[in-house]
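Colleague: The sequence and its predicted three-dimensional model are supplied below.
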Amino acid sequence: MGFSKLVFLISVHILFSLIPISSEFELTPQEIPKIFFKFAKKAEVFDWMVGIRRKIHENPELGYEEFETSKLIREKLDELGIPYKHPFAVTGVVGYIGSGKPPFVALRADMDALAMQEMVEWEHKSKIHGKMHGCGHDAHVAMLLGAAKIIQEHKQMLKGTVVLVFQPAEEGGGGGKKMLDAGALENVEAIFALHVDPDLLLGEVASRAGPIFAGSGFFEAVISGKGGHAAIPQHSIDPILAASNVIVSLQHLVSREADPLDSQVVSVGHFQGGGAFNVIPDSVTIGGTFRAFSKKVFAQLKKRIEEVIVRQAAVQRCNATVNFNEDEKPFFPPTINDKDLHEYFHKVAADLLGSSRVKDAQMRMGGEDFSFYQQVMPGYMYLLGLQDETGENLASAHSPYFKVNEDALPYGAALQASLAVRYLLEHQPEVPLRNSNKHDEL
C-alpha cells in the first residue's frame, strides 16, 4: 500500500470517528413513539405548547376570522424553520417538513372557536366577550405545532414529506372543503387528525374503523299564515299552531320511518315568532339539524324534512318555504375511518401507550368536517383523553364550562408525529426492477 493511500485511509477513519452517531437513527419503527413522547414531555417543549394553547384560548376567533391565530401559527413555524404556504381558505396555513417528494402524509388541526361565553374562571379565560374555545381547537393547534417541533427535531428520520394543515371554520363553516378546493392537500396520500375527549382518561385514545361521526346538515323554514288579535283567532291563520304540528311531525321521521338499528337525529333548536302575548303573528321561523351515518339515509332524511314541513303547514292552511343553507353551512358527510389506517393507528398507538389504553370508540352523532378530506383520500380521526386521575367530571364539548387538561398535549403531539413519520417509512414508493430481458451490450 502506497504512503499517500495510507494517509488517506487514516484521515477518513479519524473524520468518521469525530462524527457523533445518534442511536435514534438506528431505531426500529416500534421505538419511535416512545422517543417522541419523551421529547414532547421535556419541560421546554411542554411549556412551549402550553403557552401557545393559552394565547389562542385567550383570543378566540370564529370561523374564517382566525387572523391572529393564523399569524401566531406562522410565527411558530418561522421559529422552527418550517416553510409554509398561506393563505388557504382565508386564514388557513399549510406547512411542510421533509424532502418535498413522495410519499406525502398530512396532519390536520382546526383553528376556530365557538360563539359562546366562557364560564370557566381561570387565569387564561377568553378575553373576547361571547367567544370561547369550547371544543378544544386551541389544544389541537398547540399539539400540531408540538408535533411539528418533534418532527423537525428528528427530520433525519423522514423518508418523504409531512404536510401540516391548520384549517379554519370547522364549526359549521366547511373549512375542510374550502382547503381542498384551494389545493391545500395536493399529492397527499393519507391524513390524520385528533379530537380531545373529556370522557376518556388521560393517556387513553379511542377510535374505530368505518363511521365514527355522523353526516350533518341544517334546515330553516318560514311558516306563513295570517296575523291578528289572539282574542278572535277565527279571523287569523295561526302559524305558531302550524309550526308546533310541524315539529311534532318531524320527530316521527326518526321514531316511525327510520330503521331502529340505523341511528338518525332530527332536532329543532330554533323557534322564533311573535312578540306580544295577545297577537297571532304573520309568520314563524324554525330551524334545526339532522344527522345520519350514510349518504343514502341522509339524502332521504333531507327529502322527508322538506315534505313534512310543507305539507303539515298546508294542513293548517299555512304556506312554508324550506332552506337548507348549504352555501353558509355546507352539509358534512359522515366521518368514515379507513380500515387499513385503523389497523395502522392501533399499532402505533399501542407502541406509545400500551394496547390496553387504545379503546374502541362508539359512533357519535356529532358532525366533523374532517370528512371532506376522507372523500378524496384515506383519512383517520381518533379521540384523545383528557380525564385525569382525580376523577373530576369534565364538561362536554360545546359547553361554556368546557376545559382542556393540558397534560394531554404531549400525548397528542407525540402520537401525531409518530403516525406521520412511521407512515412515510412504511409507504416508500416501489423501485422498479430492471427489465430482466434486457442485456447489456458486450
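Modeller: Ah, there it is.
Colleague: use CA for all of it now, contacts and neighbours both
Modeller: Fine.
Colleague: And the helix ranked longest in the chain, what's buried?
Modeller: As assigned by DSSP state H, the longest helix anywhere in the chain is helix 295-315. Neighbour-count burial for helix 295-315 flags V297, F298, L301, K302, I305, E306, V308, I309, V310, Q312, A313, A314 (criterion: 16 or more other C-alpha atoms under 10 Å).
Colleague: Use this one as the comparison:
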Amino acid sequence: MGSFLIVHSLLIFLLFLLSTALCNLDHTHYAKEIFQAAKREKDWLVSIRRQIHENPELKFEEHNTSALIRRELDKLGVSYSYPFAQTGIVAEIGTGSPPVVALRADMDALPLKELVEWEHKSKIDGKMHGCGHDAHTTMLLGAAKLLSQRKEKLQGTVRLLFQPGEEGGAGASHMVKEGALGVAEAIFAMHVDFTSPTGTIGSKSGPLLAAVSSFEAKIVGKGGHAAEPHQNIDPIIAVSFSILALQQLVSREIDPLSSQVLSVTYVSGGTVNNASPSYVEFGGTLRSLTTDGLHQLIHRLKEVIQGQAAVHRCTAYVSTREEEHPLLPAVVNDERLHKHVKRVGSLLLGPQNVKVDKKVMAGEDFAFYQEAIPGSMFSIGIRNEEVGSIHSPHSPYFFLDEEVLPVGAALHTALAELYLSEHL
C-alpha cells in the first residue's frame, strides 16, 4: 500500500511538471506569435505615426487625425462610434458580449515649435507631437489591426478609445460622460518614457501620477504715486506676503510623508518705477499624489491669499479656472490590473524588462477613467541614444524611437486578449 501511494504521488507530480511545461510552451508560442504579427506591421505602423506627426493638432482640433484613424478602421472592417468629446472615436472588436476590456490612447499635440530637423518634422508651425501621443495613437491602431486579425480567438469584447484633449482639456472626462466606456470592466493605457530603454516597460500599483490644478489670483489695492505711499493701498506688499505664506503650506501643514507641490510660476503688476499699481496678478500650479490632498491644498490656498490681502487692506480674487482647466484627479493603479500588466509584460518582453514604475508629480487625465472603473497606466520605454530618443516630453527636441511601435501594439493586443481569456 505504501509503495502504491509513493508511485501515485510521483505520477501526480510528473503530470504537474508536464502540464506546467506545456503551459510555458503555450505561453512562449503565444508571445512569439503576437510579436511576429506586430513586427510584420512595422512599416505600416511607422507610416501611420509619421503621417500623424507631420500634421499635429491641438486639443479638440484633432479632425484630420480622427479621419485618418477612421479610414484605417474602415479598411480593417472594424466597427466604431464617432464622435466622442468632439473628435474622439470608440472602436469595438470581438463578440460584442462581456467580459469587456478597454484600451485607451490620446491623440492631441502640443503648442510647441519642433526643433528636430528630420524628414518628417511637423508641417504646422508652432505645433508638435512633443509628448508621444502620435505613437500612442499608432500603437492602439496597431492593436486594432492585430485584434481584427485574431478576432475569432477573442473571448469577449475589446473597446479601443481614441481620445482627444489630454493636454489641458481633460478629454477623458468628456469621454466618460458621453459613454465611451460602455460596459467595460477594466481599462489599460500606456505612455512613452524617455528614461527607460526601448523594449522595457514600467508598472506600479497604487498612486502613480499627481492630482493637478492651476490657480490664478488677483489682489486689488489702490494705486498712486510712489512718493506718497500713505495715500495708496499697495497690492505688491500683499502679494509678497501671500507668496511667502503659501510656501509654508507644504512645509508646515502637510504630512512630510505625503507628496504635494505648490509653485507660484508668475507675477504680473505695475509698469512704471514711480507709481504703485492698483492690482497685481499671480498664479501657478498645485499637485498632490492624492485627490483629497489636492482639494485641501486648494482650500488653504484660497484662505491664505484672502487672509493676507485683508491684512494689507486689499481685496483678493482667487480662481482655479476649472471651466478652462479642469482639476485632474490622481492616477491610482488598480493592484489586480497592475499584476496583469506585469505578467503580460514579462511574457512578451521577459521579466528582466519589466521594471517598477516611478511616481511622478505630473498629471494625466486617464484618472477620470479610473474613477469610473478599475484601470492601470504603465510606461513604455523609448530611450535610444543612437537615434536621439533622449529628450523629455514637452521638449522641442523630443524624438521617438520608432522601434517601440510594434512593441506597444503587441502589448495592447496581449493585455486585452489575455484579460478576456482570464475573466470569462
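Modeller: Great, that's in hand. Worth saying up front: this structure is predicted, and the values here are computed from it rather than measured.
Colleague: What value does the TM-score take for this pair?
Modeller: The TM-score (TM-score structural alignment, normalised by the length of structure 2) is 0.91; 400 aligned residues with a C-alpha RMSD of 1.7 Å.
Colleague: re earlier: how close does the longest helix of structure 1 sit to structure 2?
Modeller: By mean C-alpha distance after the TM-score superposition for structure 1, the fitted helix 295-315 of structure 1 averages 1.4 Å away from its aligned residues in structure 2.
Colleague: okay, the helix or strand that comes right after that helix sits on what stretch of structure 2?
Modeller: Using DSSP states H and E, the helix or strand that follows helix 295-315 of structure 1 towards the C-terminus is strand 319-323. Mapping strand 319-323 of structure 1 onto structure 2 (TM-score structural alignment) gives residues 315-319.
Colleague: contacting residues for the alignment partner in structure 1 of Y30 of structure 2?
Modeller: Matched by TM-score structural alignment, Y30 of structure 2 corresponds to I32 in structure 1. I32 of structure 1 sits next to S418, R422 when contact means C-alpha atoms under 8 Å, 6 or more residues apart in numbering.
Colleague: out of the buried residues of helix 295-315 of structure 1, who's nearest L241 of structure 1?
Modeller: When the buried residues of helix 295-315 of structure 1 are compared for distance to L241 of structure 1 (C-alpha to C-alpha), A313 wins out at 9.1 Å.
Colleague: Could you look up the SS state of the residue lying closest to that closest one once chain neighbours are set aside?
Modeller: Nearest residue to A313 of structure 1 in three dimensions, chain neighbours excluded: A242, at 5.3 Å (C-alpha to C-alpha, 6 or more residues apart in numbering). Following DSSP: H, G, I helix; E, B strand; the rest coil, A242 of structure 1 is assigned to helix.
Colleague: Pretty sure A242 of structure 1 sits against C318.
Modeller: Yes: A242 of structure 1 lies in contact with C318 (C-alpha atoms under 8 Å); the separation is 7.0 Å.
Colleague: so what sits against both of those two?
Modeller: Residues touching both A242 of structure 1 and C318 (C-alpha under 8 Å, 6+ apart): I223.
Colleague: between these two, which one's more packed in?
Modeller: A242 (25 against 22; other C-alpha atoms under 10 Å).
Colleague: Now do the contacts for that one.
Modeller: I223, Q312, A313, V315, Q316, C318.
Colleague: rerun at 10 Å
Modeller: A242 of structure 1 is in contact with 223-225, 283-284, 309, 312-320, counting by C-alpha atoms under 10 Å, 6 or more residues apart in numbering.
Colleague: could you pull out the strands for the stretch 151-300 of structure 2?
Modeller: 157-163, 186-197, 201-203, 206-209, 211-220, 224-225, 260-268, 275-276, 279-288 (DSSP state E, counting those that start in this stretch).
Colleague: Let me have those in JSON lines, adding distance to E417 of structure 2 and mean neighbour count as columns.
Modeller: As requested, those are exported to JSON lines (distance: least, C-alpha to C-alpha, whole Å; neighbours: other C-alpha atoms under 10 Å):
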{"stretch": "strand 157-163", "distance to E417 of structure 2": "8", "mean neighbour count": "27"}
{"stretch": "strand 186-197", "distance to E417 of structure 2": "12", "mean neighbour count": "22"}
{"stretch": "strand 201-203", "distance to E417 of structure 2": "19", "mean neighbour count": "26"}
{"stretch": "strand 206-209", "distance to E417 of structure 2": "24", "mean neighbour count": "21"}
{"stretch": "strand 211-220", "distance to E417 of structure 2": "31", "mean neighbour count": "23"}
{"stretch": "strand 224-225", "distance to E417 of structure 2": "70", "mean neighbour count": "16"}
{"stretch": "strand 260-268", "distance to E417 of structure 2": "38", "mean neighbour count": "16"}
{"stretch": "strand 275-276", "distance to E417 of structure 2": "66", "mean neighbour count": "21"}
{"stretch": "strand 279-288", "distance to E417 of structure 2": "34", "mean neighbour count": "21"}
